[in-house]
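A.B. asks: what shape does this take:
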Amino acid sequence: MSEPTGEYAITTPHHVAETAATHSGPSGLSAYVAADVARQVERDNLSALIQAAEAEHGAVSDKEVQSLRDQLRHARAEQDGRITVIKV
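C.D. replies: Next up, the predicted model:
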């Protein structure tokens, strides 16, 4: 990370720390943990945004979610050249 850093002490189960250390690679455990915490902060922020949007506009139905997934899948297939769309 190119941002200023600080030292923090955390407590975690031994097996979690050992497993993380094996996955951390050359960047080291601190960078691995920092990246994971950053991802969790992004998820927490997204969750708060979704809750605010649902409070204002109502929840999105499963049918709406599936429809958007289908549209995204179709668009990706079109971009990848797996399908051709002819517009008339």
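
A.B. asks: when you work out contacts or count neighbours from here on, use the C-alpha atoms and nothing else.
C.D. replies: Will do.

A.B. asks: touching, residue 24 and residue 35? I think so.
C.D. replies: No. Assessed by Cα atoms under 8 Å, residue 24 is found out of contact with residue 35, at 10.2 Å.

A.B. asks: now the helices: where do they sit in the protein?
C.D. replies: 14-23, 28-57, 62-79 (DSSP state H).

A.B. asks: Proceed likewise with the subsequent sequence, for comparison:
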Amino acid sequence: MPADRIAAVRARVGARGFSAHVSAAVERQLQRGLLEELLVENERQAGPIPRETHDRAARAFRAAEAPADHETGSPAVESGSAVEEDAWRDRRAG
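C.D. replies: From the prediction side, this is the model:
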């Protein structure tokens, strides 16, 4: 891992929390990989998700994130943005 990332993690969680933080990040990445595999397999078996369904789900996720962003004071994530959706579709097609 690059030294600047190690320093950033330690600055955020402290030296004692480093291992737990990295372990949790690895777990999330593994889960994302498994989810992506399941989505690909589902699409292979059932065909692509209809555009209308995809758009409805993207709107629902944005709506669900908005209250959480407001509570934490963090800026809204561009989840469901055209750029993000295109990148997701490109990964799935590739």
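
A.B. asks: any chance of the helices of the first structure in CSV, with mean neighbour count too?
C.D. replies: Output for the helices of the first structure, formatted as CSV (neighbours: other Cα atoms under 10 Å):
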stretch, mean neighbour count
helix 14-23, 12
helix 28-57, 13
helix 62-79, 12
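
A.B. asks: go through stretch 85-94 of the second structure and flag the buried ones.
C.D. replies: residue 85 (16 or more other Cα atoms under 10 Å).

A.B. asks: look up how far residue 55 of the second structure lies from the residue most central in space within the second structure.
C.D. replies: In the second structure, the centroid-proximal residue (Cα atoms, centre = their mean) is residue 32; its distance is 7.4 Å. The spacing between residue 32 of the second structure and residue 55 of the second structure, counted by Cα to Cα, to the nearest Å, is 21 Å.

A.B. asks: on that earlier part again, for residue 64 of the first structure, see how far away the equivalent of the residue nearest to the centre of the second structure over in the first structure is.
C.D. replies: In the first structure, residue 32 of the second structure lines up with residue 43, judged by TM-score structural alignment. Going from residue 43 of the first structure to residue 64 of the first structure by Cα to Cα gives 22 Å.

A.B. asks: same deal with residue 22 of the first structure?
C.D. replies: 41 Å.

A.B. asks: counterpart of residue 24 of the first structure in the second structure?
C.D. replies: In the second structure, residue 24 of the first structure lands on residue 13 (TM-score structural alignment).

A.B. asks: for its match, what are its contacts?
C.D. replies: residue 21 (Cα atoms under 8 Å, 6 or more residues apart in numbering).

A.B. asks: any figure for the gap between residue 17 of the first structure and residue 36 of the first structure?
C.D. replies: Residue 17 of the first structure is 13 Å from residue 36 of the first structure, by Cα to Cα.
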